[in-house]
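# Sequence unavailable; structure follows:
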């Protein structure tokens, strides 16, 4: 799994002019599922997401997690995180998980994050043409990859 994590003051996802998910302060997480990703990958990343200390404390230091601030998470499926651009100018997405694998994993991550936070996480719609509106706070943007845990 690959994730782009953005600290936001607000974010929303719209599909066909309807808001499918909306949060105030918290994390916007763009999630790509790769062939071979497992429940263990999902659990590792989910724990990292809710415990990542990237929110400011009273001294202005990044010492608080989304759990600590009682923030929210907006989770968006994003197969393009596995774009390969080595050959030519048209990206290949061959490494991205096929929908029959990726969709259940994405939905399971949404459920897992809800369990960890003790409240519903917000979601986009898998495979839909989504419009994401956000205000990146900081800006703070972090990339994580479960296949490279030693560096994260």
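Nice, thanks for sending it over. None of these values were measured; they are calculated from a predicted model.

# hey, let's count contacts and neighbours off CA atoms from now on
Noted.

# Report the buried residues of stretch 96-111.
96-97, 101-103, 105-107, 109-111 (16 or more other Cα atoms under 10 Å).

# and what of stretch 33-45?
Counting neighbours by 16+ other Cα under 10 Å, stretch 33-45 gives 33-34, 37, 41-42, 45 as buried.

# out of those residues, who's nearest residue 78?
Checking these against residue 78 with Cα to Cα, the nearest one is residue 33 at 7.9 Å.

# Residue 49 versus the closest residue to that closest one other than its chain neighbours, what's the distance?
Nearest residue to residue 33 in three dimensions, chain neighbours excluded: residue 1, at 4.7 Å (Cα to Cα, 6 or more residues apart in numbering). Residue 1 is 13 Å from residue 49, where distance means Cα to Cα, to the nearest Å.

# Same check on residue 92?
28 Å.

# ditto for residue 115
13 Å.

# can you pull the contacts of residue 14?
20-21, 124, 130-132 (Cα atoms under 8 Å, 6 or more residues apart in numbering).

# Check it against this one:
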């Protein structure tokens, strides 16, 4: 699994010009799933995301997690995170999980992340043509891959 975490002042996701989810201060999580992903990837990533200290404390140092600030999380599925650009100019998405694999893992990821927080996780709509709006705070943007674990 691969995620892009963006610390946001607010974020929302729309489908067909209708806002379906919105959050205030917290994290926008763009989630990519590949065929080889497992429950272990979910457990590791959810713990990492919930406890990632990327919010400022009273001294303006990044020492607080989304849990510490009682922030919100918006998760948006994004198969394009596994784009291969090795050949030509048209990306290949062959590494992205097919819906029959990705949807159950996406749902499990949301449930697991939700269990780590005091506020419910908000979501996009899997497979939909979504428009995501955000105000990146910092900006702070972090890429995490459950296979590399860097």
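Alright, I've got the coordinates. On a predicted model such as this, the values are computed, not experimentally measured, just so you know.

# TM value for the aligned chains?
Remark: TM-score between the superposed chains equals 0.98 [TM-score structural alignment, normalised by the length of structure 2]; 150 aligned residues with a Cα RMSD of 0.7 Å.

# about what we covered before: as TSV, the buried residues of stretch 96-111 of structure 1 with secondary structure and distance to residue 12 of structure 1 would be great.
Below are the buried residues of stretch 96-111 of structure 1 laid out as TSV (DSSP: H, G, I helix; E, B strand; the rest coil; distance: Cα to Cα, whole Å):
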residue	secondary structure	distance to residue 12 of structure 1
96	strand	24
97	coil	24
101	helix	25
102	helix	22
103	helix	20
105	helix	21
106	helix	17
107	helix	18
109	helix	18
110	helix	15
111	helix	18
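
# Need the single longest strand in structure 2, by residues.
strand 130-145 (DSSP state E).

# ok, back up a step: and residue 1 and residue 49 of structure 1? Which one has more around it.
With neighbours defined as other Cα atoms under 10 Å, residue 1 of structure 1 and residue 49 compare such that residue 1 has more, 26 against 22.

# the helices in structure 2, which residues?
39-51, 99-115 (DSSP state H).

# Any idea which of those helices gets closest to residue 26 of structure 2?
Comparing those by Cα to Cα, helix 39-51 comes nearest, at 10.6 Å.

# hmm, back to that, can the helices of structure 2 go into JSON lines with extra columns for distance to residue 82 of structure 2?
Shown next, in JSON lines, are the helices of structure 2 (distance: least, Cα to Cα, whole Å):
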{"stretch": "helix 39-51", "distance to residue 82 of structure 2": "15"}
{"stretch": "helix 99-115", "distance to residue 82 of structure 2": "13"}
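
# and the residue nearest the centre of structure 2, what does it touch?
Central residue of structure 2 (Cα atoms, centre = their mean): residue 29, 2.0 Å from the mean position. Residue 29 of structure 2 sits next to 3-6, 73-76 when contact means Cα under 8 Å, 6+ apart.

# One more: residue 3 of structure 1?
29-32, 81, 143-145.

# roughly how far apart are it and residue 22 of structure 1?
With Cα to Cα as the criterion, residue 3 of structure 1 and residue 22 of structure 1 are 19 Å apart.

# Likewise for residue 48 of structure 1?
Taken as Cα to Cα, the span from residue 48 of structure 1 to residue 22 of structure 1 is 21 Å.

# Look at those two and report which has more neighbours.
residue 22 (22 against 14).

# Make sure that one is actually in contact with residue 13.
Yes - counting by Cα atoms under 8 Å, residue 22 of structure 1 does reach residue 13; the two are 6.4 Å apart.

# residue at max distance from the center of structure 1?
Distance-from-mean max, structure 1, by Cα atoms, centre = their mean: residue 88 at 28.3 Å.

# ok, now which ones touch that one?
Residue 88 of structure 1 neighbours (Cα under 8 Å, 6+ apart): none.
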